[in-house]
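[1] Return atomic coordinates for the entry below.
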Amino acid sequence: MSMDAVTLPDLSGRTAIVTGANSGLGVETTRMLAGMGARVVMAVRDVDKGREAADAVRGETEVRWLDLADLASVRAFAKEWKGDLHLLINNAGVMAIPESRTKDGFETQFGTNHLGHFALTNLLLEHVTGRVVTVSSSLHRRAPGIEFDNVDLVGRYTPYRAYNQSKLANLLFTLELQRRLADAGSPVLAVAAHPGYAATNLQSHSGSRVQRALLAVGNRVFAQNATAGALPTIYAATQDVPGAAYAGPKNMGGQRGAPALAGRSEAAWNSVAAHRLWALSEELTGVTFPLTSSTG
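    Below is the predicted model:
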């Protein structure tokens, strides 16, 4: 199997989790990993849709319920996990939705896109043997930083301000996770990816009819398909890349084309902010890093 002349490994005997695997980038990521021989656990909020998606995938799959907007669900999912986990693909997300709250009271985009995956990753980390891949977005560049004193954006909420902040949080999480893994002497890599401009149903949940119509036109005219959008995730998961690497399409300013290592904003390299975000995330979720530092 090849991907624009990049040879992909045989993942027979390996297990992967893909969150949000019932549609869009998630199901395409599942399809490619299963095609490489991996057993893929499709972690989905809607089990019926997950089973429909699994029926369309050739290879070994299993559907399990996971609601990243509910920390009790995250804990239950992780508690039931047994055995090694080669790849954890933090793919699920919500985009530019009207203001709302998760089951635990967090702003929904920050709570789902970042805090849910933060908790899931740390609760599963002792099982992970390969990589943690977190899907971000090129729109992280539009977030000047994390609004630490008001992460729920109370009184300041706009759908894209919240989305952009959550996607910056994904990259800062990856940066600090990699630092902690290295400090613990772990061979596991924390990496990230973005799909560029990919036509998926992620853009269809805006509360604005006009915005949905404009995005639909953009999807038809400019976007690459979901398969192409999933390739950077596969690249980050399987190619020889350094820790904290960030992959994305290499053409049209990072919006289309074959995957390669991608640039990120200065804010996404801020190690002080990454450390502060980690501490805040531990406080909000009650979940901590499970590995012991090798440096004492």
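
[2] C-alpha from now on. contacts and neighbour counts both.
    Fine.

[3] Burial check on R220, number of neighbours?
    Neighbourhood size, R220 [other C-alpha atoms under 10 Å]: 12.

[4] mind listing what's buried in the helix or strand containing it?
    With the criterion set as DSSP states H and E, the secondary-structure element containing R220 is helix 209-221. Of the residues in helix 209-221, those buried under the neighbour-count criterion (16 or more other C-alpha atoms under 10 Å) are 215-216, 219.

[5] and which of those residues is nearest to A190?
    N219 (30.1 Å; C-alpha to C-alpha).

[6] Please give the structure of this sequence too, so both can be compared:
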Amino acid sequence: MWTEQNIPDQRGRLAIVTGANTGLGFETARALAARGATVVLAVRNVEKGKQAAARMTGDVLVQELDLTSLESVRGAAADLRAAHERIDLLINNAGVMYTPKQTTRDGFEMQFGTNHLGHFALTGLLLDRLLPVPGSRIVTVSSVGHRIRAAIHFDDLQWARSYSRTGAYGQAKLANLMFTYELQRRLAAHGAPTVALAAHPGVSNTELARNSPALVRLPLTWLGPLITQKPAMGALPTLRAATDPAALGAQYYGPDGLGEVRGHPRLVTSSPESHDVAVQQRLWSVSTDLTGVTFPV
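    Presented below is the predicted three-dimensional model:
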């Protein structure tokens, strides 16, 4: 049974955690800082980030990052590159879920633009700070939602013709996994010591579910203690992917309970669709075109 106590000593390591001022990101950053890592909270609201940092023990920094704006992503990456010669961990945690139809500042559907494209761009812009670092890792947080009405809709990626909150979330979380698998393939071909992994938190009691449809939100309200877990538990799969010495590239971690809803982290499997190499490569190409970010691998 893997718990927070299994996290190895993180002294001397630099970790960047997106969306770290609340929920899963907060617990991920808190645990890494408590183990000695220097942790950068990459957050949209700097003041809330500072308040979160004040509740943590250890060396904790705050960086402004708005994943809904490629200009902000580029600015944050430039700041981080200027401040840090090396990065040991990049944890792509931030996300939105089941939002009403809206777009990012660059015109992307909000869930796809934030959860996938923003992190795709950030990773590409920071990757050369990870590539020389032995043991460096990129962990991207997906969801059990990658199985629900999930496909990459290349004919309408931005859901311009019709919109489904559930379908758009499924597409974004499926994209997170496809990005991870294609990135790991490229890292391995490059001979880099960096590896890419994914994790999902099960069903955690966080602010993320505030936009959920009533059919989802009401059962969570009524049965929450039975079918959800606290953010500290939901963060464990991410922490294991980020720190377990035995973890390997392209592995996917989630809770060990029934339906992967709650429990302690273990290796889990993702949908057959997520392993379609042709779609992974096409998504990578489209993401490069949309963001203008190319990778050094």
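
[7] before we move on, the earlier item: contacts for the helix holding R220 of structure 1, please.
    Taking contacts as C-alpha atoms under 8 Å, 6 or more residues apart in numbering, the residues outside helix 209-221 of structure 1 that touch it are 197-199, 203-206.

[8] mind running it again at 7 Å?
    By C-alpha atoms under 7 Å, 6 or more residues apart in numbering, the residues outside helix 209-221 of structure 1 that reach it are 199, 203-204, 206.

[9] among the residues you listed, who's most crowded?
    Among these, A199 has the most neighbours (other C-alpha under 10 Å), with 24 neighbours.

[10] Tell me if I'm right that that one and F222 touch.
    No - the criterion here is C-alpha atoms under 7 Å, and A199 of structure 1 misses it with F222 at 8.8 Å.

[11] Going along the chain, name the helices of structure 1.
    With DSSP state H, the ranges of helices along structure 1 come out as 24-35, 47-55, 71-79, 108-109, 117-124, 159-183, 209-221, 226-238, 271-285.

[12] Check which helices and strands the third one sits against.
    Looking back up the chat, that one is helix 71-79 of structure 1. helix 117-124 (3 or more C-alpha pairs under 7 Å, 6 or more residues apart in numbering; DSSP states H and E).

[13] and the helix it packs on with helix 71-79, angle?
    30 degrees (axes from the mean of the first three to the mean of the last three C-alpha atoms, to 10 degrees).

[14] Next, the mean deviation of helix 117-124 of structure 1 compared to structure 2.
    Here helix 117-124 of structure 1, set against structure 2 after superposition, deviates by a mean of 0.2 Å using mean C-alpha distance after the TM-score superposition for structure 1.

[15] Could you tell me where that helix falls in structure 2?
    Under TM-score structural alignment, the alignment places helix 117-124 of structure 1 onto residues 119-126 of structure 2.

[16] buried set for that stretch?
    Residues 119-126 are the ones in stretch 119-126 of structure 2 that count as buried (16+ other C-alpha under 10 Å).

[17] can you check stretch 69-83 of structure 1 too?
    Residues of stretch 69-83 of structure 1 classed as buried: 69-71, 73-75, 77-78 (neighbour count, 16+ other C-alpha under 10 Å).

[18] can you check stretch 169-187 of structure 1 too?
    Using 16+ other C-alpha under 10 Å as the test for burial, stretch 169-187 of structure 1 gives 169-182, 184, 186.

[19] Nearest to V128 of structure 1 among those?
    Distance ranking of the buried residues of stretch 169-187 of structure 1 against V128 of structure 1, using C-alpha to C-alpha, places S186 first at 10.0 Å.

[20] quick one: what's aligned to the closest one in structure 2?
    Counting by TM-score structural alignment, which is the criterion used here, S186 of structure 1 corresponds to A192 in structure 2.

[21] Distance of its match relative to A31 of structure 2?
    27 Å (C-alpha to C-alpha, to the nearest Å).

[22] what's the answer for G170 of structure 2, then?
    G170 of structure 2 sits 28 Å away from A31 of structure 2, going by C-alpha to C-alpha.

[23] neighbour count winner among the two?
    Here G170 of structure 2 and A31 are compared on neighbour count by other C-alpha under 10 Å; more neighbours surround G170, at 27 against 24.

[24] what's the counterpart of the more buried one in structure 1?
    Under the alignment by TM-score structural alignment, G170 of structure 2 pairs with N164 in structure 1.

[25] my guess is that match contacts L139, does it?
    Yes - with contacts defined as C-alpha under 7 Å, N164 of structure 1 counts as touching L139 at a distance of 5.5 Å.

[26] and D4 of structure 1, how many neighbours does it have?
    As a burial measure, the neighbour count of D4 of structure 1 was computed by other C-alpha under 10 Å and equals 10.

[27] and the spatially closest residue to it that is not a sequence neighbour, what does it touch?
    Among residues not flanking D4 of structure 1 along the chain, A258 sits closest, at 6.6 Å (C-alpha to C-alpha, 6 or more residues apart in numbering). Contact partners of A258 of structure 1, counting by C-alpha under 7 Å, 6+ apart, are 4, 249-250.

[28] What's A258 of structure 1 aligned with over in structure 2?
    By TM-score structural alignment, A258 of structure 1 lines up with H264 in structure 2.

[29] how much space between that match and L24 of structure 2?
    For H264 of structure 2, the distance to L24 of structure 2 (C-alpha to C-alpha) stands at 15 Å.

[30] Most distant residue from the centre of structure 2?
    Seen from the C-alpha centroid of structure 2, the residue lying at the greatest distance (C-alpha atoms, centre = their mean) is W222, 28.0 Å away.

[31] mind checking what that residue lines up with in structure 1?
    In structure 1, the residue paired with W222 of structure 2 is V217, using TM-score structural alignment.

[32] What about the alignment partner in structure 1 of S143 of structure 2, how many residues nearby?
    When structure 1 is aligned by TM-score structural alignment, S143 of structure 2 is paired with S137. The local packing of S137 of structure 1 (other C-alpha under 10 Å) involves 21 other residues.
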